[in-house]
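>>> this one's structure only:
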């Protein structure tokens, strides 16, 4: 009775994902599979919303009585924090939100499962970040959640690189209060020394994008991971594989978090 393949009628609940661009997202397929498996009377759809339009769009969703919640991805995760009336512990640490639900009093409650889902995806592929030296490219919403979850999982050292060092410093300062001494600004040697290299940026979504990191520094003892889910294998992963690295695709992050998000939303 649930999902796009089942009955959608006047009693159906509507969930969705807000993104820009939207074509690359895989959450609708994954969530509708869960809806069907759980026989929930619901449907999960894509919402293509530009960054400037997010506040008015989210305000409108609060009036949508049969919409219990929604998810978000690039570029909305940090801005969505300010559209929430309350946020959970991970969202408080990271300053970003990727899922929002409507509470019984009508308030928006936000949380982020990006980091927890990413770590779950690593572990599902027998990759344990505990004790590892990790290089993270990016300091946005996804990076914040992933770095926090990696620190929680026991990573020994997390070096953060970003085009804007101020953003990286802000992220590290925020996490220092919870995970002291774990996160640092990436230096020239951190990419080479890393056990795990992670691209948390959207660079690689488009075929003509440059590589987000200097691939010449990669070597065969490393694991190189992506958060991008489409294409399945980005140019960075192709280059890493050619250099003998083990690669970890973005789809594992989705599979790692989708069930927890479904539970949070009450699907």
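Right, received. Where do you want to start? Here the structure is a predicted model, which is why all the values come from computation and not from measurement.
>>> drop to CA atoms for contacts and neighbour counts, all remaining ones
Will do.
>>> which residues in the stretch 151-267 of the chain form helices?
165-176, 190-193, 235-242, 251-265 (DSSP state H, counting those that start in this stretch).
>>> return the most buried member of those helices.
helix 190-193 (a mean of 20; mean count of other CA atoms under 10 Å).
>>> packing partners for it?
When contacts are defined as 3 or more CA pairs under 8 Å, 6 or more residues apart in numbering; DSSP states H and E, helix 190-193 sits against strand 133-137.
>>> in the stretch 101-250 of the chain, which spans are strands?
In the stretch 101-250 of the chain, the segments counted as strands under DSSP state E, counting those that start in this stretch are 108-111, 133-137, 157-161, 183-185, 196-199, 223-226, 246-248.
>>> turn those strands into JSON lines, including mean neighbour count.
Shown next, in JSON lines, are the strands of the stretch 101-250 of the chain (neighbours: other CA atoms under 10 Å):
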{"stretch": "strand 108-111", "mean neighbour count": "24"}
{"stretch": "strand 133-137", "mean neighbour count": "25"}
{"stretch": "strand 157-161", "mean neighbour count": "24"}
{"stretch": "strand 183-185", "mean neighbour count": "20"}
{"stretch": "strand 196-199", "mean neighbour count": "25"}
{"stretch": "strand 223-226", "mean neighbour count": "25"}
{"stretch": "strand 246-248", "mean neighbour count": "20"}
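>>> make JSON lines out of these and add distance to residue 27.
Shown next, in JSON lines, are these (distance: least, CA to CA, whole Å):
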{"stretch": "strand 108-111", "distance to residue 27": "16"}
{"stretch": "strand 133-137", "distance to residue 27": "23"}
{"stretch": "strand 157-161", "distance to residue 27": "27"}
{"stretch": "strand 183-185", "distance to residue 27": "30"}
{"stretch": "strand 196-199", "distance to residue 27": "20"}
{"stretch": "strand 223-226", "distance to residue 27": "16"}
{"stretch": "strand 246-248", "distance to residue 27": "19"}
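>>> and the residue nearest the centre of the chain, what is it in contact with?
Nearest to the mean C-alpha position of the chain, by CA atoms, centre = their mean, lies residue 114 at 3.5 Å. Applying CA atoms under 8 Å, 6 or more residues apart in numbering, we find residue 114 in contact with 98, 142, 145-146, 253, 257.
>>> at 6 Å what do you get?
residue 145 (CA atoms under 6 Å, 6 or more residues apart in numbering).
>>> here's the one I want to compare it with:
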């Protein structure tokens, strides 16, 4: 894309806040490489206004769909007209296609993006003892994807423990043979540790997990893309861990998002 014209297809990303998102840059690089006449626009949508925004987007005939990120992934499940089986299983939506009649079709692609990002970096999750901090939309998608990738065990933690327990209950229904836990004290026993919370986006955020348990031999990964080096990743690097930033997760799902929205 070099010029926006009346033929340009419009897509969006909905978030609150919006300043940290990297999706427009990654999408536009894909559009350039594929020769797609499309643009992806950031929309700063607060939770109380996102339903009204979606009503407006339904009426925009040249609008193809949008990506949903924090804090809209779980609420988007009930705002879409229909969702994919994976999105229903996870309980969240991060990519929405606008059909020609204005209906919104939601999908969840965070999990596969994270797992493929790991594999692209030479990290095979199969057989790993894994730990996910968080129980929201992104965390749920990552947890299900790790379970599907064949991890040895999965620990899910959350500030509200009942949410972590509920997520583990859902995972157990699909993967009944997987060892599941919600105990944050077994962090030192893990091979792969993933922060799927928003803690780390702001300088004064608390750590999402107990960094004193980190040690050499562990892989510590982030969902956050800005800042690239969160306090967690800095602490993990200092502890001798291998670190995995948040950008590969987006880079590996952007093509799937473009396909779901009909851009490819």
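Structure's in. What do you need? None of the values given here were measured: they were computed from a predicted structure.
>>> can you calculate the TM-score here?
The TM-score (TM-score structural alignment, normalised by the length of the second structure) is 0.97; 263 aligned residues with a CA RMSD of 1.2 Å.
>>> quick one: which of the strands of the stretch 101-250 of the first structure is nearest residue 40 of the first structure?
Closest approach to residue 40 of the first structure among those (CA to CA): strand 108-111, 21.4 Å.
>>> mind listing residues that contact the closest one?
84-88, 91, 97, 99-102.
>>> look up how far residue 263 of the second structure lies from the counterpart of residue 84 of the first structure in the second structure.
By TM-score structural alignment, residue 84 of the first structure lines up with residue 80 in the second structure. Going from residue 80 of the second structure to residue 263 of the second structure by CA to CA, to the nearest Å gives 19 Å.
>>> residue 164 of the second structure now?
35 Å.
>>> please apply the same query to residue 20 of the second structure.
As judged by CA to CA, residue 20 of the second structure and residue 263 of the second structure stand 23 Å apart.
>>> quick one: the match of residue 84 of the first structure and residue 87 of the second structure, what's the gap?
From residue 80 of the second structure to residue 87 of the second structure the distance is 11 Å (CA to CA).
>>> neighbour count winner among those two?
residue 87 (23 against 19; other CA atoms under 10 Å).
>>> quick check, that one in a helix?
Yes: counting by DSSP: H, G, I helix; E, B strand; the rest coil, residue 87 of the second structure is found in a helix.
>>> what's the nearest residue to it if we skip its chain neighbours?
residue 108 (4.8 Å; CA to CA, 6 or more residues apart in numbering).
>>> would you agree the one you found is in contact with residue 90?
No: using CA atoms under 6 Å, residue 108 of the second structure makes no contact with residue 90, being 7.7 Å away.
>>> out of the two, which sits in the busier spot?
residue 108 (31 against 26).
>>> to which residue of the first structure is the more buried one aligned?
Residue 108 of the second structure maps onto residue 112 in the first structure, by TM-score structural alignment.
>>> tell me the contacts of its match?
91, 97-98.
>>> counterpart of residue 121 of the first structure in the second structure?
In the second structure, residue 121 of the first structure lands on residue 117 (TM-score structural alignment).
>>> swap in residue 222 of the first structure?
The alignment partner of residue 222 of the first structure in the second structure, by TM-score structural alignment, is residue 218.
>>> surely that match meets residue 191?
Yes: contact criterion CA under 6 Å: residue 218 of the second structure and residue 191 qualify, at 4.8 Å.
>>> OK, contacts around residue 102 of the first structure?
With contacts defined as CA under 6 Å, 6+ apart, the neighbours of residue 102 of the first structure are 68-69, 108.
>>> of those residues, which is the nearest to residue 128 of the first structure?
Residue 128 of the first structure has its nearest neighbour among the contacts of residue 102 of the first structure in residue 69, at 31.9 Å by CA to CA.
>>> count the neighbours of the closest one for me.
Quick note: residue 69 of the first structure (other CA under 10 Å) scores 25 neighbours.
>>> what sits against it?
15, 100-102.
>>> trace it over to the second structure, please.
Using TM-score structural alignment, residue 69 of the first structure pairs with residue 65 in the second structure.
>>> look up how far residue 173 of the second structure lies from the closest residue in space to that match that isn't next to it in sequence.
Spatial nearest neighbour of residue 65 of the second structure, chain neighbours left out: residue 97 (4.3 Å); criterion: CA to CA, 6+ apart. Plainly put, residue 97 of the second structure is 28 Å away from residue 173 of the second structure if you go by CA to CA.
>>> the two: which is more packed in?
residue 97 (26 against 9).
>>> mean shift between the helix or strand containing residue 66 of the second structure and the first structure?
Assigned by DSSP states H and E, residue 66 of the second structure belongs to strand 63-68. Compared with the first structure after fitting, strand 63-68 of the second structure deviates on average by 0.6 Å (mean CA distance after the TM-score superposition for the first structure).
>>> distance of the match of residue 69 of the first structure from residue 99 of the second structure?
For residue 65 of the second structure relative to residue 99 of the second structure (CA to CA), the value is 8 Å.
>>> what about the aligned residue in the second structure for residue 137 of the first structure, distance to residue 163 of the second structure?
Aligned by TM-score structural alignment, residue 137 of the first structure pairs with residue 133 of the second structure. According to CA to CA, residue 133 of the second structure and residue 163 of the second structure sit 11 Å apart.
>>> could you find the closest non-adjacent residue to residue 256 of the first structure?
Residue 256 of the first structure's closest residue in space is residue 117 (CA to CA, 6+ apart), at 4.3 Å.
>>> the one you found: neighbour count?
24.
>>> quick one: residue 36 of the first structure is in a helix?
Yes: under three-state DSSP, residue 36 of the first structure falls within a helix.
>>> that one matches what in the second structure?
Matched to the second structure by TM-score structural alignment, residue 36 of the first structure sits across from residue 32.
>>> mind listing what its match touches?
residue 1.
>>> and what of the one 10 residues further on?
The contact partners of residue 42 of the second structure, by CA under 6 Å, 6+ apart, come to 12-13.
>>> is it within a helix or a strand, and which one?
Assigned by DSSP H and E, residue 42 of the second structure belongs to strand 38-44.
>>> how big's the offset between that strand and the first structure?
Per aligned residue, strand 38-44 of the second structure averages 0.7 Å (mean CA distance after the TM-score superposition for the first structure).
>>> could you point out which element follows that strand?
helix 50-58.
>>> please point out which parts of that following helix sit buried.
50-51, 54, 57-58 (16 or more other CA atoms under 10 Å).
>>> which of those residues sits closest to residue 69 of the second structure?
residue 50 (11.7 Å).
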